[in-house]
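Novice: Next come a sequence and a model predicted from it.
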Amino acid sequence: MRNELGLFVIFACVFEIVCQSVDIRCYSCTSMEAEQLLNDVTDPNWRRWLENVRNVPYTETCKDYFQVDRAIRSGVKNQNCEDGACMKMWFQEVNGASHVWRSCIPNARDQIRSDCTRVSTSQGEMEVCTCTGNLCNFSPQRSAYFISIFVLCALLPLIL
C-alpha cells in the first residue's frame, strides 16, 4: 500500500510538470473602467499594454474575493493562453476604491516567473501577480495551488 501511494505521488508530480509545458487557460475579466484608466496613463509603453483591458469582459464580480461560479454567471470568460502566463493586476486608489484585471500574457512562459510585485505611489497601490497554472489567476494572492504542489513534492521522500 505504501509503495502504491508513493507511485501515485510520483505520478502526480510528473503529471504536474508535464502539464506545465502545454497551453493553459486564464480567467479574463476586469472591474476597471478602461477609458478612465487609459485617460490617466501617459506613458506610451504602459498605455499600449493597458489597451488590452478593453478586450476583456467588464464585471464587478472580477474583484476580490473572486467566486468562480458567480463570476462565470456574470460574464467572466476563461481564455486559452498560448505558451503564456496568467496575470492578475490589482489597483487600489487613495480613496479606497479597488479594481482588478485578470487576463493572459501570451508567449511569455519563458520570460515571466510566477510571482507578485506590489508598488505604492501617491496615487494608490498596484499589485501584479503572474502564474503558469491552469486558471491560476483566481486567487486574491498567490495561489494555494503552488503551495500544495510544493508540499506534495516535499513529502515525497517520507512516503517512499
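Specialist: Structure received. Numbering: from 1, shown residues only.
Novice: only C-alpha atoms for contact and neighbour calcs from this point on.
Specialist: Fine.
Novice: Identify the single longest helix in this structure, thanks.
Specialist: If you go by DSSP state H, the chain has its longest helix at helix 2-19.
Novice: hold the first one in mind and look at this next one:
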Amino acid sequence: MTADLWGTDRQRQNEAYAASMAETVPGVPWDELVAHLADKDNHNRAIAAQLLCNHAAQDPTGRIIGADLDALVAVTWDERFVTARHCLQSLWKVGLGSDAARAAVVTALARRYRDSTSEKNGTLVRNDIVESLRKLHASMADPVIESTARELIDEEPDLKYRRKYARHWK
C-alpha cells in the first residue's frame, strides 16, 4: 500500500491515502513520511504532512518535537498554497500526542500566524490557524490554547477579520 501512496496513479494514490488515514495505527513509517515532506510532487508533500500529523497525534513520546515539527511547519509555507493549507489544517492534531507536543504546536501555530501578515493569502492562513487552535482546544480543553488564540485574534489589525476569526471561539 505505501508504494501506491507515493505513486503517480492518482486513483490508487487517493485510495492508499484514504486507507492510511483511516488506520488506527498508521502503517507508513515515520521517517518515510518526514522524507516525503520535501518530495518534488506537491500532492505527495500534502499526503505526507497529513499522515505525519495523524502519526504525531497517536505518539505519546512527543517524537514530533524538534526537526520533524520544523519540517512539517515548513510545508505550511509551500509554494503551492493548496499543499500548505492541507498541512496547516491538519497541524492541530500534533497537539493530541503529548503535553510537550501540544505546547510545541501551539507555539508553532502562533509564530506562523504572526509571520503570515505579509503573504498573499495571509487572512486564510490566520483563519485556518485560529480554527485549528479551536479544534485542538475542543479536544484538549487546555486554557493556554484559548488564551493564545484570543491573543492572536486581538493582534489582527483589520476589524472585519478580527470578527471573522473570533467566530470560531463563540
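Specialist: Right, received. Where do you want to start? None of these values were measured; they are calculated from a predicted model.
Novice: Any idea what the TM-score comes out to?
Specialist: After superposition, the two chains reach a TM-score of 0.26 (TM-score structural alignment, normalised by the length of the first structure), with 77 aligned residues with a C-alpha RMSD of 5.2 Å.
Novice: hang on, the earlier thing: need the residues that contact the longest helix of the first structure.
Specialist: Identification of contacts with helix 2-19 of the first structure by C-alpha atoms under 8 Å, 6 or more residues apart in numbering yields 149, 152-153, 156, 159-160.
Novice: closest to Cys131 of the first structure among those?
Specialist: Comparing those against Cys131 of the first structure with C-alpha to C-alpha picks out Ile149 as the nearest, at 13.4 Å.
Novice: related to what we said a few turns ago, following the longest helix of the first structure, which helix or strand comes up?
Specialist: As assigned by DSSP states H and E, the chain's next helix or strand after helix 2-19 of the first structure is strand 24-30.
Novice: which strands and helices sit next to that next one?
Specialist: Here strand 24-30 of the first structure is seen to pack against strand 77-81, strand 85-93, strand 98-105 when contacts are counted using 3 or more C-alpha pairs under 8 Å, 6 or more residues apart in numbering; DSSP states H and E.
Novice: and with 6 Å instead?
Specialist: In terms of contact count using 3 or more C-alpha pairs under 6 Å, 6 or more residues apart in numbering; DSSP states H and E, strand 24-30 of the first structure is assigned the packing partners strand 77-81, strand 98-105.
Novice: Make a markdown table out of the ones you listed and add distance to Cys131 of the first structure and mean neighbour count.
Specialist: Shown next, in a markdown table, are these (distance: least, C-alpha to C-alpha, whole Å; neighbours: other C-alpha atoms under 10 Å):
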| stretch | distance to Cys131 of the first structure | mean neighbour count |
| --- | --- | --- |
| strand 77-81 | 11 | 19 |
| strand 98-105 | 10 | 23 |
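Novice: want to throw those into a markdown table with distance to Trp49 of the first structure?
Specialist: A markdown table is the format used below for those (distance: least, C-alpha to C-alpha, whole Å):
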| stretch | distance to Trp49 of the first structure |
| --- | --- |
| strand 77-81 | 16 |
| strand 98-105 | 10 |
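Novice: The longest helix along the second structure: what's the following helix or strand?
Specialist: For the second structure, the helix that runs over the most residues, judged by DSSP H, is helix 122-140. Toward the C-terminus, helix 122-140 of the second structure is succeeded by helix 143-155 as the next helix or strand (DSSP H and E).
Novice: which residues touch that following helix?
Specialist: When contacts are taken as C-alpha atoms under 6 Å, 6 or more residues apart in numbering, the neighbours of helix 143-155 of the second structure outside the stretch itself are 137, 162.
Novice: Next, the buried residues of that helix.
Specialist: Under the neighbour-count criterion of 16 or more other C-alpha atoms under 10 Å, helix 143-155 of the second structure has 145-146, 148-150, 152-153 buried.
Novice: where do the helices sit along the second structure?
Specialist: Counting by DSSP H, the helices of the second structure are 2-5, 10-22, 30-36, 42-57, 67-75, 81-90, 99-115, 122-140, 143-155, 159-166.
Novice: okay, those helices, which one's buried deepest?
Specialist: Comparing those on average neighbours per residue, with mean count of other C-alpha atoms under 10 Å, the densest one is helix 42-57 at a mean of 25.
Novice: Give me the angle between it and helix 81-90.
Specialist: Here helix 42-57 of the second structure points in a direction 10 degrees away from that of helix 81-90 (axes from the mean of the first three to the mean of the last three C-alpha atoms, to 10 degrees).
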